[in-house]
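> Predicted coordinates and the sequence they were generated for:
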Amino acid sequence: MTTAPAADTAARTPAGHPPPGFGAALRSEWRKFRALPSNRAIIGAALALTVGITVVMTVFGDTAAMAREQNDGRYAVIFFGATLGVWAFSALAANVVAAEYRQGTIAMTFTATPRRWRPVTAKLVVIAAAAFVAGHVVSLVNFAITQAALGAAGESTVSLSDPGMLRAALVYIPLSMVVQSLLTACAAVVLRTAPGAFAFVVLLGALPVVGAQFLGRWWGETIPRHMAGAAAESVAGIAVPGTPGYLPTMAAGLVIVVWLAVFVAIALTVSARRDA
């Protein structure tokens, strides 16, 4: 009588079948993402919040003041409401991950797919894809609303054909939404709580920048520009060369890759070694 090698046995589900591949895990995580009512509610709230604030600002605000603000900083007005969507979607990412731990269904997921890196990675892919699409919608809709309102009031406007504007509109909010959502999702894998993961990522990005004024010249000229949020600004071309937040595009892209690699590696390691 022969027996299956230990490695093969470990790679099989309790029913004796080979575990689902990554494609199956990806489809499963996409179905769960769409099915969870709280996810749909957060997406709706994020879109309503970002677009709604922009609408209120343009309808009831002082368009002359908006025009002056845009003249002083050409990206300040178009990204004001859209930036809120980045953090709203980060909250969604934390909820997507933490909900399974909170409800106890993560144990069933890992039982069905013993190779835990597959469902965890699939979650991150789904979150990144959703953030990428939502980021473009939020960015372009906010751009259109703000410039239409300024144009209707007879104020000067900016166009996507202006130098650097298309790059900024298509990169800054989508990239920021993808990066911050992935960081928050990875933190949720480790902390198993959505509020805790969200607060951790927010503070991680904010405290080094806020504390720069108290921590000396080297810190202020080195650390803030290497945070993920500042790097996204540099990749999008909206950071001003010579300022504490600026990095060349390639260097900024590398900073983002390193942040994501570290967070993903920690999340995968923790999920593989800790009880479900």
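Yep, it's here. It should be emphasised that the depicted structure is a prediction, and the values quoted were computed from it without experimental measurement.

> going forward, measure contacts and count neighbours with C-alpha atoms only.
OK.

> I would like the residues contacting the helix or strand hosting Ile42, please.
Secondary structure from DSSP states H and E places Ile42 in helix 37-60. For helix 37-60, contacts defined as Cα atoms under 8 Å, 6 or more residues apart in numbering pick out 33-34, 80-85, 88-89, 91-92, 95-96, 138, 141-142, 145-146, 149-150.

> hold the first one in mind and look at this next one:
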Amino acid sequence: MSTHQPPMPQAPAAAPDWQAAPGGPYPGYTSPIPVVRTHLGHALASEWTKIRSVRSTMWTLGVFVLLVVGIGLLTGALVEANSDSTSLSGENPLSFGFFGLLLGSICVITLGVLTTASEYGTGMIRTTMTACPSRGRVLAAKSIVFFAVAFAVTLVTSGFVAMVHASLLGDTGARTPSGGDWLKATVGVSLYMALLGLLSLLIGSVIRHSAGAITIMIGVVLAPLVLALFMVAESLDKVREWLFEYSIPNQLSVFYTNSLTESGPSGWDPLWIMLVLTAAVYAGAYALLQNRDV
């Protein structure tokens, strides 16, 4: 008669190494993906990838180059064709680059706004903030990358136009530009344009709406000048003069030593004004970014 024997007790299975080893949330487990502490460099790389891969960057910068170079060369050719050896006596030949840059500023403003506001429109900002929870780092990375791109493109285009004008208008009586003239008409105006674009980026971060932010910035550029043109009453003389002097078109013209007014900012004053304004708006944008939901 056979008897049924109960199964022999089995030894418990050995725990996996990642459970058995002591210490840490997953002791003994080694991820195949290297874990590194993130820093500003990673955020810069991310923002650089974004700005160079979206079509809006190529379109806005392409139109900017076309306007600055195209209008600059056309203006220089027309002036040279209609001038004799004394027509521009004592004038700075680099000053004719002003017209192309004034129109090109709209492209810089547009790109600055789209760098931040477009992410709110598409919802991409949630992914950005998830990948980099430090909101201040995100804003800093966007600002640095955009400023560098805007400055570099403006420097190349304005420098090219300036060289063409200096060569083309040399026989019209125009004076030979000094080192200071060259510095202001290339580096100075490029810094100013990059700061104007950075101001637009910050307004886009505050408004979070592309069309609204672009409208506000175009108003900032054009409204003071337009309002001043309609202030004909004598009681508004001081207000009209102030609007003319501190309008962005007049500040831009100062870099070419041909201010639209006899008083107001001169030398490098427009750059410091724009720097202070941008810093103030940056502080406000940072505070809002820290305290608002994404």
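All right, it came through fine. Quick caveat, the model's predicted, so the values are computed rather than measured.

> rewinding a little: next, the angle helix 37-60 makes with whatever helix or strand comes next after the helix holding Ile42 of the first structure.
Following helix 37-60 of the first structure in sequence order, the next helix or strand is helix 63-72 (DSSP H and E). Put simply, helix 63-72 of the first structure runs at 110 degrees to helix 37-60, going by axes from the mean of the first three to the mean of the last three Cα atoms, to 10 degrees.

> after helix 63-72 of the first structure comes which helix or strand?
As assigned by DSSP H and E, the chain's next helix or strand after helix 63-72 of the first structure is helix 80-103.

> Over in the second structure, find the residue span that following helix aligns onto.
Per TM-score structural alignment, the counterpart of helix 80-103 of the first structure in the second structure is residues 99-122.

> Now do the buried residues in stretch 50-61 of the first structure.
For stretch 50-61 of the first structure, burial by neighbour count (16 or more other Cα atoms under 10 Å) applies to 50-51, 53-55, 57-58.

> Also stretch 142-157 of the second structure?
Counting neighbours by 16+ other Cα under 10 Å, stretch 142-157 of the second structure gives 142-143, 145-147, 149-151, 153-155, 157 as buried.

> and for it, what span of the first structure is it aligned with?
Going by TM-score structural alignment, stretch 142-157 of the second structure lines up with residues 123-138 of the first structure.

> What of stretch 198-214 of the second structure?
Against the first structure, stretch 198-214 of the second structure falls on residues 182-198 (TM-score structural alignment).

> quick one on the thing from earlier: contact partners of the match of stretch 142-157 of the second structure?
Residues from elsewhere that reach stretch 123-138 of the first structure (Cα under 8 Å, 6+ apart): 26, 29-30, 33, 47, 50-51, 82, 85-86, 89, 93, 97, 169-170, 173-175, 177-179, 181-182, 185.

> List just the nearest of the buried residues of stretch 50-61 of the first structure to Asn71 of the first structure.
Nearest to Asn71 of the first structure among the buried residues of stretch 50-61 of the first structure: Thr58, at 16.0 Å, using Cα to Cα.

> What lines up with Val65 of the second structure in the first structure?
In the first structure, Val65 of the second structure lands on Leu47 (TM-score structural alignment).

> any idea how far Thr113 of the first structure is from its match?
From Leu47 of the first structure across to Thr113 of the first structure, the span is 33 Å (Cα to Cα, to the nearest Å).

> Give the full set of residues in contact with Thr49 of the second structure.
No residues are in contact with Thr49 of the second structure under the rule Cα under 8 Å, 6+ apart.

> Please say which position in the first structure it maps to.
Match for Thr49 of the second structure (TM-score structural alignment): Arg31.

> Ser167 of the second structure too?
Checking TM-score structural alignment: Ser167 of the second structure goes with Ala148.

> contacting residues around that match?
By Cα under 8 Å, 6+ apart, Ala148 of the first structure lies in contact with nothing.

> Now the buried members of the contacts of helix 37-60 of the first structure.
Neighbour counting by 16+ other Cα under 10 Å classes 33, 80-85, 88-89, 91-92, 95-96, 138, 141-142, 145-146, 149-150 among those as buried.

> How far does stretch 158-172 of the first structure sit from its chain's centre?
Here stretch 158-172 of the first structure shows a centroid-to-chain-centroid distance of 20 Å under the convention Cα atoms, centre = their mean, to the nearest Å.

> End to end on that stretch, go ahead and measure it.
16 Å.

> Could I get the buried residue list for it?
For stretch 158-172 of the first structure, the buried set under the neighbour-count rule, 16+ other Cα under 10 Å, comprises 158, 165, 167-172.

> for the match of stretch 142-157 of the second structure, the distance to its chain's centre please.
Relative to the centre of its chain, stretch 123-138 of the first structure is centred 8 Å away, using Cα atoms, centre = their mean.

> And stretch 240-250 of the second structure, by the same measure?
23 Å.

> ditto for stretch 101-108 of the second structure
Computed by Cα atoms, centre = their mean, the separation of stretch 101-108 of the second structure from the middle of its chain amounts to 12 Å.

> average gap between it and the first structure?
Compared with the first structure after fitting, stretch 101-108 of the second structure deviates on average by 2.5 Å (mean Cα distance after the TM-score superposition for the first structure).

> how close does the helix or strand harbouring Ile144 of the second structure sit to the first structure?
Taking DSSP H and E as the definition, one finds Ile144 of the second structure inside helix 135-168. Here the mean offset of helix 135-168 of the second structure against the first structure after fitting is 1.3 Å, by mean Cα distance after the TM-score superposition for the first structure.

> what's the closest non-adjacent residue to Pro248 of the first structure?
Leaving aside its chain neighbours, Pro248 of the first structure sits nearest to Ser234 (6.7 Å; criterion: Cα to Cα, 6 or more residues apart in numbering).

> do the same with Ala228 of the first structure
In space, Ala228 of the first structure is closest to Ile256, 5.7 Å off (Cα to Cα, 6+ apart).

> The residue nearest to Pro248 of the first structure: neighbour count?
For Ser234 of the first structure, the neighbour count with other Cα atoms under 10 Å is 25.

> OK, contacts around it?
By Cα under 8 Å, 6+ apart, the contact set of Ser234 of the first structure is 245-249, 252.

> The same query, at a cut-off of 7 Å, please.
246-249, 252 (Cα atoms under 7 Å, 6 or more residues apart in numbering).

> could you redo the residues you listed as JSON lines and give each row distance to Ala230 of the first structure?
Output for those, formatted as JSON lines (distance: Cα to Cα, whole Å):
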{"residue": "Tyr246", "distance to Ala230 of the first structure": "7"}
{"residue": "Leu247", "distance to Ala230 of the first structure": "8"}
{"residue": "Pro248", "distance to Ala230 of the first structure": "11"}
{"residue": "Thr249", "distance to Ala230 of the first structure": "11"}
{"residue": "Ala252", "distance to Ala230 of the first structure": "8"}
